[in-house]
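Q: got a structure for you, letters missing:
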């Protein structure tokens, strides 16, 4: 799954051939099909793994990072900006990479992307709401709508 994620970040999902994945990961074809019924099923598992790790990092930052909620939200975006400045792209964001080919992805993969993105938005929304309640953030509208705009 980690190898597939790296290949997808470089080539996209449709650009990543199954043969290339298996060769790079040093996995026999039979072993692959023991765990995944198709490349698309692999893609769903890869997205679920990616978002689980992303959600864990974001939860840790937003719930127990330094400073108040405003500081933590700004730190989240500063990390993204730093990564962009270092690599010239948002290199670790599978959502951004795969969004360009979402029409070519299976319904299950689109659903996994949607679920993952909704989870990120929910975390941001909760942090915005907490920041508003703690008087360190002021904004118009509902936290969920603001989180959708920010994400």
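A: Received it, and whenever you're ready, just let me know what you need. Quantities reported herein were computed from a predicted structural model and do not represent experimental measurements.
Q: CA only for contacts and neighbour counts going forward, please
A: OK.
Q: residues of the host helix or strand of residue 8 that come out buried?
A: Under the criterion of DSSP states H and E, residue 8 resides in helix 2-11. By 16 or more other CA atoms under 10 Å, the buried positions in helix 2-11 come out as 4, 5, 6, 7, 8, 9.
Q: So the second one versus residue 126, what's the distance?
A: So that's residue 5. As for residue 5, its distance to residue 126 is 28 Å (criterion: CA to CA, to the nearest Å).
Q: how many degrees apart are the helix or strand just after the helix holding residue 8 and helix 2-11 in direction?
A: Beyond helix 2-11 on the C-terminal side, the first helix or strand identified by DSSP H and E is helix 18-25. Calculated by axes from the mean of the first three to the mean of the last three CA atoms, to 10 degrees, helix 18-25 forms an angle of 120 degrees with helix 2-11.
Q: Identify each buried residue in helix 18-25, please.
A: Buried residues in helix 18-25, counting neighbours by 16+ other CA under 10 Å, are found at 18, 21, 22.
Q: what's it packed up against?
A: helix 2-11 (3 or more CA pairs under 8 Å, 6 or more residues apart in numbering; DSSP states H and E).
Q: what sits against the nearest residue to residue 106 once chain neighbours are set aside?
A: Closest residue in space to residue 106, ignoring its immediate chain neighbours: residue 40 at 6.6 Å, by CA to CA, 6 or more residues apart in numbering. Under the criterion of CA atoms under 8 Å, 6 or more residues apart in numbering, the neighbours of residue 40 are 105, 106, 108, 109.
Q: next up, a second structure to put side by side with the first:
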């Protein structure tokens, strides 16, 4: 890769990383491009060299976020020497930990931006749909693995159970933010165990 291409890729990455840090606290609409560029140390006039529009920037931000999130999720769900139920509960424990930051403000952009940007931008809504769908896919595979290894028992279909669990955890994360308390996540952990008959 030529040095200029590598620098351009690094600068784009710096902009996305800066935006993620800021928007995890403030949301999408409350953050101006100048604030992101200042945080990234990038000249104001160069934004459109890296992104065609703020919409394209938001879409790239979410895709980048989900790429990293799914890679981390894959590592947790592939831990050797553990049954599927243990790997799945390790994933939920990690979720609880990441949502406990900053008085339960968390780090999840799906939680922080989901409702806000779904009404503002169709490309961003679709990026959220694709990313959250990929999470549910992985949960479904792990639940199916648990049925096979005998560590999980469910009353419905694996996909339905995976979707219910994800929706439940997403809702609990929002409630944890509202109440500034981990109680909704702790209650959801207990309900997850009941749904999986653990």
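A: Cool, the structure landed. Everything quoted here is computed from the prediction, not taken from an experiment.
Q: Tell me how the two chains score on TM-score.
A: For this chain pair, the superposition-based TM-score is 0.93 by TM-score structural alignment, normalised by the length of the first structure; 151 aligned residues with a CA RMSD of 1.5 Å.
Q: picking that back up, neighbour count for the contacts of residue 40 of the first structure - can I get that in JSON lines?
A: Listed next are the contacts of residue 40 of the first structure as JSON lines, based on neighbours: other CA atoms under 10 Å:
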{"residue": "105", "neighbour count": "16"}
{"residue": "106", "neighbour count": "14"}
{"residue": "108", "neighbour count": "13"}
{"residue": "109", "neighbour count": "22"}
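Q: quick one: which of the residues you listed sit in helices?
A: Using DSSP state H, the members of those that fall in helices are 108, 109.
Q: and in the second structure, which of the contacts of residue 40 of the first structure remain?
A: Using both residues aligned by TM-score structural alignment, their matches' CA atoms under 8 Å, the second structure keeps these contacts from the contacts of residue 40 of the first structure: 106, 108, 109.
Q: Can you add distance to residue 60 of the first structure and give these back as a markdown table?
A: Converted to a markdown table, those look like this (distance: CA to CA, whole Å):
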| residue | distance to residue 60 of the first structure |
| --- | --- |
| 106 | 31 |
| 108 | 28 |
| 109 | 26 |
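Q: nearest to residue 48 of the first structure, of these?
A: Closest approach between these and residue 48 of the first structure, by CA to CA: residue 109, at 9.5 Å.
Q: ok, and the closest non-adjacent residue to the closest one?
A: residue 44 (5.1 Å).
Q: does the aligned residue in the second structure for the one you found count as helix, strand or coil?
A: Mapped onto the second structure by TM-score structural alignment, residue 44 of the first structure lines up with residue 59. Following DSSP: H, G, I helix; E, B strand; the rest coil, we place residue 59 of the second structure in the helix state.
Q: Per the alignment, name the residue of the second structure opposite residue 125 of the first structure.
A: In the second structure, residue 125 of the first structure lands on residue 140 (TM-score structural alignment).
Q: Let me see the contact set for its match.
A: 158, 159, 161, 162.
Q: neighbours around the third one, how many?
A: Residue neighbour count, defined by other CA atoms under 10 Å, stands at 20 for residue 161 of the second structure.
Q: check which helix or strand covers it.
A: helix 158-179.
Q: other SSEs contacting that helix?
A: helix 101-104, helix 109-118, helix 122-149, helix 183-195.
Q: try 7 Å
A: Judged by 3 or more CA pairs under 7 Å, 6 or more residues apart in numbering; DSSP states H and E, the packing partners of helix 158-179 of the second structure are helix 109-118, helix 122-149, helix 183-195.
Q: In CSV: the ones you listed, plus distance to residue 93 of the second structure.
A: Below are these laid out as CSV (distance: least, CA to CA, whole Å):
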stretch, distance to residue 93 of the second structure
helix 109-118, 17
helix 122-149, 14
helix 183-195, 8
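Q: Fine, thanks again, bye for now.
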